[in-house]
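In: Have a look at this fold, sequence not included:
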C-alpha cells in the first residue's frame, strides 16, 4: 500500500489532521504524520511557511506533493522549494488571494480542507452557553477586534476555554484548556461561538476549525471578515453588540443538517479533484518509500494516537508542564 506522509511543519491542528488522514485513507493510502518531511509515496504539507534544509534534503526527487493553504500565510516558499525537488504539485488554497503570482508547473484548485461530518457531529443539547470562545488568549496589543472581544469577555457575557486568560476573564467564566474531543461537546450546547483571527489572517481566506466544527454541532460562528468558502453558520460581527442568543433547538438542528450536507458535498468534490490529479501522475507512485520516523494513523475514526496526544497535552498544559519530554512518546516530533 502506498504511504502518504502528512507534514505539519510549524504546528499541528489535530482536528484538521484527523480529517486529512481520513481523506488519505479513503484515497487508498497508509497514513503517517510528523513535524518533518519523510520519504513517502505522496507528501501532504498540511501547514507551514518553509522547509528546513534537512526536510527538503530527505525528500526523494520526483515525489508528488499536495500542499494545503488554509492558515492565511503565504505558501510561496514551500511551493517553490517543492517545484525544484518534487514531481507534480497540487496546491489547495482556501481563497484565490493565497495563490502566489509564480505558479508555473503547479496545479491549483481553490477549496477548503476536507471535513467528514460523521467524525464530529453530535446530538444537540439545549443552549447552555449563549456565547463561547475556544482559544488561547492572543497578544495583539491595541487590536480593535481583540479589544471588542475582551470587552465582552470581561463583562461576563462569554464562557472561555483556553490558556492565558487569568486577569482578562472572570474566574467563573474560565474553563481551562480544551482538546479536540471535548470541543464538540461544548459546541452542541452553544448558540454562538466567537472567533478572533490574527491580523495577517483577515481578508486572506483563512480557514478556522470553528468554521466547520461549530455549525456541525448546531452553533453559529461570529467572525470579523468575509466567509470565502461560503460555509453555513458563519456570521459577521455587527458593531459592539452581540446578537441575541435565542435558543431555538429546531433552528440549530436545521443549521446542523445544512452544515452536514455542505461539507459532505465539498469534501466529495475535493476527493474527486485529488483522485483525478493522482491519475494524471507520470508513472506509478513509488511504493518502496518508507518514513524514517513518523506516527502512523490507522482506522476510519479519530485515532487513539491523536486522542492520547490531545489528552496528554491538555493535562500537561493545565499543570503548566513543558511538553518537550512528551516527544519521547512519539506524539510530537
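Out: Thanks, I have the structure now. Quick caveat: nothing in here was measured; it's all calculated off a predicted structure.
In: all contacts plus neighbour counts: C-alpha atoms, from now on.
Out: OK.
In: so what's residue 7 closest to, chain neighbours aside?
Out: residue 45 (4.9 Å; C-alpha to C-alpha, 6 or more residues apart in numbering).
In: ok, so what distance separates that neighbour from residue 25?
Out: 16 Å (C-alpha to C-alpha, to the nearest Å).
In: ditto for residue 309
Out: For residue 309 relative to residue 25 (C-alpha to C-alpha), the value is 20 Å.
In: Next one for the comparison:
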C-alpha cells in the first residue's frame, strides 16, 4: 500500500473540508503529530481508522485506493472533452462536499483519562467501563449517551448537553456541571462527592440511590426531579427553586432549604411514615423559604418547623 499516496489523499480531503490537522486529530482522539505523519507518508492508519477517516472527511472508502477516480477528476475530464475548437472551455460545476456524518463509535473500556472532548457532537455513544479521569467535555453534545462503571472523577461537563444520558455506578467525584443541560438525565448509584452543579436547570432528572452529602448545588432550578433513595443529609439547598420535585425515601436529616422556593414538592415516602422519618423531617431547616399551600400542608402534617416560611 502506497503510504505517500494515502497521505496525500488524507491531506487533500482534510483541506477540502477546511479542517486543520488538530481538528481532525481531535475527532479521531489522536495527536496532531500522528495526522502529520500520515500526510507525510511516514506511517499509515489502520483499517478501522481509515473507515473513521472516510466518515469524518465525507469520502467514499474507495477514495483511499490507488485506482479511485474522484468526482472532481471526472468533471475535469468531461470538461476537456467538451472543449470547443476556439479553445474556450466550459467552467466545470463541481459537486458540493457531502455533509460530515456522525461517527458511531463505542468508547467503552477505553483509557481516555484527560481526553479533550470539548465541543464534540457525540449522540448515543457508550462510555462504559472507561477511564475518563479529568476529561474535558465542556460544550459537548452527548445526547442519549451512557456512562456506566466508569472513572469520571474531576471531569468537566460545563455547558455540556446531557439530555437523555444515563450515568450509573460511576465515580464522579469532583466533576463540574456548571450550566450543564440536564434533561431526563439519570444519575444512579454514583459517587458525587465534591461534584458541583452551578447555575444548572435540572428537568425530569432522576438521582437514584446516590450519595449527595458532599455534592454542591448553587443557584440551581429543579423541575420534576426525583431524588429517590438518595442520601442528602446535611446538604445545603438554600435559595434554590424546586418545582414538582419528589424526595421519595430520601435521607434529609439536617438539610437546609433556607430562602428556597418550593412548589408542588413532595416529602412523603412511598410507604407508611415512621417515627424515624418524622424525626428526620423535624431537623430540616426552611427559614425564609417560600412555598405553596399544598407543600406547606404536607410538611406541617409531618411536624416540620415552618415558623419562618411564607406562602407563594
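Out: Yep, that arrived. Since the structure is predicted, the reported quantities are computational estimates derived from the model, not experimental observations.
In: Give me the TM-score for this pair.
Out: The TM-score (TM-score structural alignment, normalised by the length of the second structure) is 0.19; 90 aligned residues with a C-alpha RMSD of 5.8 Å.
In: about what we covered before: counting neighbours, go ahead and name the busier of residue 45 and residue 25 of the first structure.
Out: Using other C-alpha atoms under 10 Å as the criterion, residue 45 of the first structure and residue 25 rank with residue 45 on top: 25 against 17.
In: Residue 293 of the second structure: neighbouring residues, count only.
Out: Neighbour tally, residue 293 of the second structure, other C-alpha under 10 Å: 15.
In: quick one: it and residue 310 touch, right?
Out: No. Counting by C-alpha atoms under 8 Å, residue 293 of the second structure stays clear of residue 310, with 9.5 Å between them.
In: how many neighbours does residue 196 of the second structure have?
Out: Neighbour number of residue 196 of the second structure under other C-alpha under 10 Å is 22.
In: In terms of secondary structure, what does the biggest helix by length in the first structure contact?
Out: Secondary structure of the first structure read by DSSP state H shows that its longest helix is helix 249-279. With contacts defined as 3 or more C-alpha pairs under 8 Å, 6 or more residues apart in numbering; DSSP states H and E, helix 249-279 of the first structure has these neighbours: helix 209-216.
In: For residue 12 of the second structure, give its distance to residue 208 of the second structure.
Out: 50 Å.
In: out of these two, which sits in the more crowded spot?
Out: Taking other C-alpha under 10 Å, residue 12 of the second structure and residue 208 do not tie; residue 208 has more neighbours (20 against 14).
In: Assess the claim that the more buried one and residue 168 are in contact.
Out: No. Using C-alpha under 8 Å as the test, residue 208 of the second structure is too far from residue 168 to be in contact (9.3 Å).
In: Count the neighbours of the closest residue to residue 16 of the first structure other than its chain neighbours for me.
Out: Nearest non-adjacent residue to residue 16 of the first structure, counting by C-alpha to C-alpha, 6+ apart: residue 209, 7.1 Å away. Applying other C-alpha under 10 Å, we find 14 other residues in the vicinity of residue 209 of the first structure.
In: Residue 300 of the second structure too?
Out: Per other C-alpha under 10 Å, the neighbour tally for residue 300 of the second structure reads 15.
In: so how far is residue 278 of the second structure from it?
Out: Residue 300 of the second structure is 11 Å from residue 278 of the second structure, by C-alpha to C-alpha.
In: What residues of the host helix or strand of residue 312 of the first structure count as buried?
Out: Residue 312 of the first structure is part of helix 304-318 when elements are defined by DSSP states H and E. Within helix 304-318 of the first structure, the residues that qualify as buried are 306, 309-314, 317, counting by 16 or more other C-alpha atoms under 10 Å.
In: Just name the closest of those residues to residue 67 of the first structure, please.
Out: residue 306 (21.6 Å; C-alpha to C-alpha).
In: just checking, that closest one touches residue 15?
Out: No. If you go by C-alpha under 8 Å, residue 306 of the first structure and residue 15 don't touch, sitting 9.2 Å apart.
In: give me the element residue 13 of the second structure is part of.
Out: helix 3-16.
In: Sorry, wrong one. I was asking about residue 222 of the second structure.
Out: With DSSP H and E as the criterion, residue 222 of the second structure is inside strand 221-223.
In: Buried ones in that strand, by neighbour count?
Out: Buried, per 16+ other C-alpha under 10 Å, within strand 221-223 of the second structure: 221-223.
In: Now flag whichever of the residues you listed is closest to residue 188 of the second structure.
Out: residue 222 (17.1 Å).
In: give the contact list for that closest one.
Out: Going by C-alpha atoms under 8 Å, 6 or more residues apart in numbering, residue 222 of the second structure touches 201-203, 241-243, 245.
In: Just those: which are in strands?
Out: Counting by DSSP state E, the contacts of residue 222 of the second structure place 201-203, 241-243 in strands.
In: Adding neighbour count and distance to residue 79 of the second structure, write those residues out as CSV.
Out: Output for these, formatted as CSV (neighbours: other C-alpha atoms under 10 Å; distance: C-alpha to C-alpha, whole Å):
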residue, neighbour count, distance to residue 79 of the second structure
201, 20, 58
202, 23, 58
203, 21, 58
241, 22, 67
242, 23, 67
243, 18, 66
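In: Would you mind giving those residues as TSV with distance to residue 32 of the second structure added?
Out: What follows is those, written out as TSV (distance: C-alpha to C-alpha, whole Å):
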residue	distance to residue 32 of the second structure
201	36
202	37
203	39
241	45
242	46
243	47
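In: and the gap between residue 188 of the second structure and residue 36 of the second structure?
Out: Relative to residue 36 of the second structure, and taking C-alpha to C-alpha, residue 188 of the second structure is found at 42 Å.
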